[in-house]
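Asks: heads up, no residue letters with this:
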C-alpha cells in the first residue's frame, strides 16, 4: 500500500494522498484508503442531498467501522454528515445499510436528539444537527 503524506485536510482534501486505494483505483476526486474509496465534499448540502449525491456515485454516506477509520483526515477540524440516522420503527440508530451502530463506537449517542442527523469530526466527536441544515459530507465506497 502506498504511504500517506502528512498534511492538513480541510474540506475538499487533496486527492493526491494515494493514486488508488491500495486494492483498486478510485473515481477521480476520490481518496483511496485501506481498500475503500472516500469522497470528502468541499460543498455544503443537507443530509438528504448528501445521501442522494453519494447514492448517485455508487456509494453511501460514511458508515464508520472504527473511530479511527479516517486516518487520512486526522487533522480535519470540519464536521461532516455521516450515514447514521434514528429509526423510529426500531427505536435505535442505524447506518444507511440498516445495520446497527456498535455501542463502543459512539457511546454517548444517547444524549443526541433522535430527530436530527449526525455530523462527525473524523477521529474525534459527533453532534446532532437538524437534517435540513447544510454541512460538508463524506461518501464511502467499499471495494471489498
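Replies: Good, I have the coordinates. Being a predicted model, the structure only gives us computed values, none of them experimental.
Asks: Please make it C-alpha for all contacts and neighbour counts, starting now.
Replies: Fine.
Asks: residue ranges of the strands in this protein, please?
Replies: 31-33, 36-40, 60-61, 80-81, 84-87, 92-95, 117-120, 126-129, 136-142 (DSSP state E).
Asks: try it against this one:
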C-alpha cells in the first residue's frame, strides 16, 4: 500500500508541475498576442494619421511621395525668399537624396530652386550636409568664380538625370519645398 501512495504522490506532483508549466506557457502566449495586437493597432493608427496628413496637405497644394510632402510654387522668387517661404510653412527647399527623388522633380516640368547652395567654395544642402551625389547638367557647375556668384542651384526638366544648373541666387524661379513625414 505504501508503494501505491508514493506512486500516487509522484503522479499528483507530475500533474501539478505539468499544469504549472501549461499555465506559464499560456501566460507567455497571452502576453505575446497582446503585444502583437498593440503593434497592429499602432500601425493602423499611424496609417490613419498619414492618411489625414496626406488629405490635409493635398488640399493645400502639396504632393506626397514617400517619405515627404512636396510643394511646387506657382510664383517666382529669389533662392533666399523661396527658402524663407518653405521655412514659414514648416519645410525647407528640397534636398535630393536619390535618383528617385531627382526623377520626381522632373515630373513638375518646371525650372525650380532646390536646397543646394555654395558655401565657402563647397556645395552644401540646406540642412548643412555636403553634396555627395549630384545630377549636374552638362558643363555644370560652370561659374564658380567670385565675379559670377552663381551660388544657388536650380533643377531643370530637360534631362531627367542631369538637370542641375548653378545660377545667381537673386534670379527669380519657382521652388520646391520638402516636408519630411515623421509619425
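Replies: Right, received. Where do you want to start? If you're wondering where the values come from, they're calculated on a predicted model, not measured in any experiment.
Asks: What does the superposition give as a TM-score?
Replies: Scored against TM-score structural alignment, normalised by the length of the first structure, the superposed chains reach a TM-score of 0.72; 122 aligned residues with a CA RMSD of 2.6 Å.
Asks: that older thread, mean neighbour count added to the strands of the first structure, as CSV?
Replies: CSV is the format used below for those (neighbours: other CA atoms under 10 Å):
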stretch, mean neighbour count
strand 31-33, 26
strand 36-40, 24
strand 60-61, 26
strand 80-81, 29
strand 84-87, 19
strand 92-95, 17
strand 117-120, 23
strand 126-129, 18
strand 136-142, 24
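Asks: For residue 111 of the first structure, find the nearest of those.
Replies: strand 126-129 (9.3 Å; CA to CA).
Asks: what range in the second structure does that closest one sit on?
Replies: On the second structure, the counterpart of strand 126-129 of the first structure by TM-score structural alignment is residues 164-167.
Asks: what's the distance between the matching stretch and the middle of its chain?
Replies: 25 Å (CA atoms, centre = their mean, to the nearest Å).
Asks: what's the mean deviation for that stretch versus the first structure?
Replies: Its matched residues in the first structure lie on average 1.1 Å from stretch 164-167 of the second structure after superposition (mean CA distance after the TM-score superposition for the first structure).
Asks: roughly how far apart are the residue most central in space within the first structure and residue 48 of the first structure?
Replies: Centroid-nearest residue in the first structure: residue 62, 3.1 Å away (criterion: CA atoms, centre = their mean). Residue 62 of the first structure is 13 Å from residue 48 of the first structure, where distance means CA to CA, to the nearest Å.
Asks: so what sits against both of these two?
Replies: Common neighbours of residue 62 of the first structure and residue 48, using CA atoms under 8 Å, 6 or more residues apart in numbering, do not exist here.
Asks: picking up where we left off before, can you list the strands of the first structure in TSV and add distance to residue 70 of the first structure?
Replies: Shown next, in TSV, are these (distance: least, CA to CA, whole Å):
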stretch	distance to residue 70 of the first structure
strand 31-33	8
strand 36-40	9
strand 60-61	13
strand 80-81	12
strand 84-87	16
strand 92-95	17
strand 117-120	11
strand 126-129	14
strand 136-142	10
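Asks: Out of the ones you listed, flag the one nearest residue 108 of the first structure.
Replies: Using CA to CA, those put strand 126-129 closest to residue 108 of the first structure, at 9.1 Å.
Asks: which residues are in contact with that closest one?
Replies: So strand 126-129 of the first structure is contacted by 106, 112, 113, 116, 117, 118, 119, 120 (CA under 8 Å, 6+ apart).
Asks: for stretch 82-95 of the first structure, same thing?
Replies: Here stretch 82-95 of the first structure has contacts from 51, 60-63, 96, 100-101, 114-120, 137-139, using CA under 8 Å, 6+ apart.
Asks: Show me the one of the strands of the first structure that comes nearest residue 71 of the first structure.
Replies: strand 31-33 (8.5 Å).
Asks: the helices in the second structure, which residues?
Replies: 2-59, 79-88, 99-106 (DSSP state H).
Asks: possible to save those as a markdown table with distance to residue 113 of the second structure and mean neighbour count?
Replies: Converted to a markdown table, the helices of the second structure look like this (distance: least, CA to CA, whole Å; neighbours: other CA atoms under 10 Å):
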| stretch | distance to residue 113 of the second structure | mean neighbour count |
| --- | --- | --- |
| helix 2-59 | 21 | 12 |
| helix 79-88 | 6 | 19 |
| helix 99-106 | 10 | 17 |
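Asks: JSON lines please, covering those helices and showing distance to residue 171 of the second structure.
Replies: Below are the helices of the second structure laid out as JSON lines (distance: least, CA to CA, whole Å):
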{"stretch": "helix 2-59", "distance to residue 171 of the second structure": "28"}
{"stretch": "helix 79-88", "distance to residue 171 of the second structure": "7"}
{"stretch": "helix 99-106", "distance to residue 171 of the second structure": "19"}
